[in-house]
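In: need the 3D shape of this:
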Amino acid sequence: MSGSTSKRYPAELRERAVRMVAEVRAEHESEWAAMSRVAELLGVGTPETVRKWCRQAQVDAGQRPGVTSEESAELKRLKRENAELKRANAILKSASAFFAAELDRPQR
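Out: Reported below is the predicted structural model:
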């Protein structure tokens, strides 16, 4: 759920929606109908949002293949760390070039 137009929903709401879909599934003709009802009850923008939460919960529980939330968070952290290290390397590279040029300059 990235992007400036997406709403951020609290984790408690996402977990509650997933539980509610499981609880009300038998009362509806399809899983999608249950998700639509839960989205409506909880004021979630679209049933598709609830569907994504349910699928991610299944991945996290090992019931469905995919990248778990934990793995996704670790990947995000590593990418951020990698970008920081690249910036630090670029700074050190230009600093060492500057000092090398200073050392090569004849002294008076």
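In: use CA for all of it now, contacts and neighbours both
Out: Noted.
In: would you map the helices across the chain?
Out: Listed in chain order, the helices of the chain (DSSP state H) span 11-24, 31-42, 47-60, 69-104.
In: who wins for proximity to residue 5 among those?
Out: helix 47-60 (13.5 Å; C-alpha to C-alpha).
In: check which residues of the closest one are buried.
Out: 47, 49, 50, 51, 53, 54, 55, 56, 57, 58, 59, 60 (16 or more other C-alpha atoms under 10 Å).
In: about what we covered before: would you turn the helices of the chain into CSV with distance to residue 4?
Out: Output for the helices of the chain, formatted as CSV (distance: least, C-alpha to C-alpha, whole Å):
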stretch, distance to residue 4
helix 11-24, 19
helix 31-42, 21
helix 47-60, 16
helix 69-104, 18
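In: returning to that earlier point: quick one: which of the buried residues of helix 47-60 is nearest to residue 6?
Out: When those are compared for distance to residue 6 (C-alpha to C-alpha), residue 49 wins out at 10.3 Å.
In: one more, please, to line up against the first structure:
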Amino acid sequence: MGSKQRAYDAEFREGAVRIVIETGKPIPEVAEELGVNPGTLRAALAALTGPVDPGWNGAADLHGGAAGVRRRQ
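Out: I've put the predicted structure just below:
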């Protein structure tokens, strides 16, 4: 049986993360709009900005772009 796992190129991942950061929309909302799993988007965000608090669902508390992402402590 074939795998349903998709591979997303770097440009797609960066664009998806940019949407979360610039719009302040929650990760689940952006993920649904793009047709990806929220965990996949959260992982892409973490890969580009560093570890993200697993309870963090959006960018409403971001100030100054990716530098404001809440990090795990």
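In: any chance you could compute the TM-score here?
Out: Overlay of the two chains. TM-score (TM-score structural alignment, normalised by the length of the second structure): 0.58; 53 aligned residues with a C-alpha RMSD of 2.7 Å.
In: before we move on, back to that, what's the closest of the buried residues of helix 47-60 of the first structure to residue 12 of the first structure?
Out: Using C-alpha to C-alpha, the buried residues of helix 47-60 of the first structure come closest to residue 12 of the first structure at residue 53, 11.6 Å.
In: counterpart of that closest one in the second structure?
Out: Aligned by TM-score structural alignment, residue 53 of the first structure pairs with residue 44 of the second structure.
In: roughly how far apart are its match and residue 3 of the second structure?
Out: 20 Å (C-alpha to C-alpha, to the nearest Å).
In: got it, and residue 41 of the second structure?
Out: 19 Å.
In: same check, this time on residue 32 of the second structure
Out: 20 Å.
In: of these two, who's got more company?
Out: The neighbour comparison of residue 32 of the second structure against residue 3 (other C-alpha atoms under 10 Å) goes to residue 32, with 11 against 5.
In: ok, back up a step: would you convert the buried residues of helix 47-60 of the first structure into a markdown table that also reports distance to residue 97 of the first structure?
Out: A markdown table is the format used below for the buried residues of helix 47-60 of the first structure (distance: C-alpha to C-alpha, whole Å):
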| residue | distance to residue 97 of the first structure |
| --- | --- |
| 47 | 56 |
| 49 | 51 |
| 50 | 54 |
| 51 | 54 |
| 53 | 50 |
| 54 | 53 |
| 55 | 51 |
| 56 | 48 |
| 57 | 51 |
| 58 | 52 |
| 59 | 49 |
| 60 | 48 |
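In: stretch 70-89 of the first structure aligns to what range in the second structure?
Out: Against the second structure, stretch 70-89 of the first structure falls on no residues (TM-score structural alignment).
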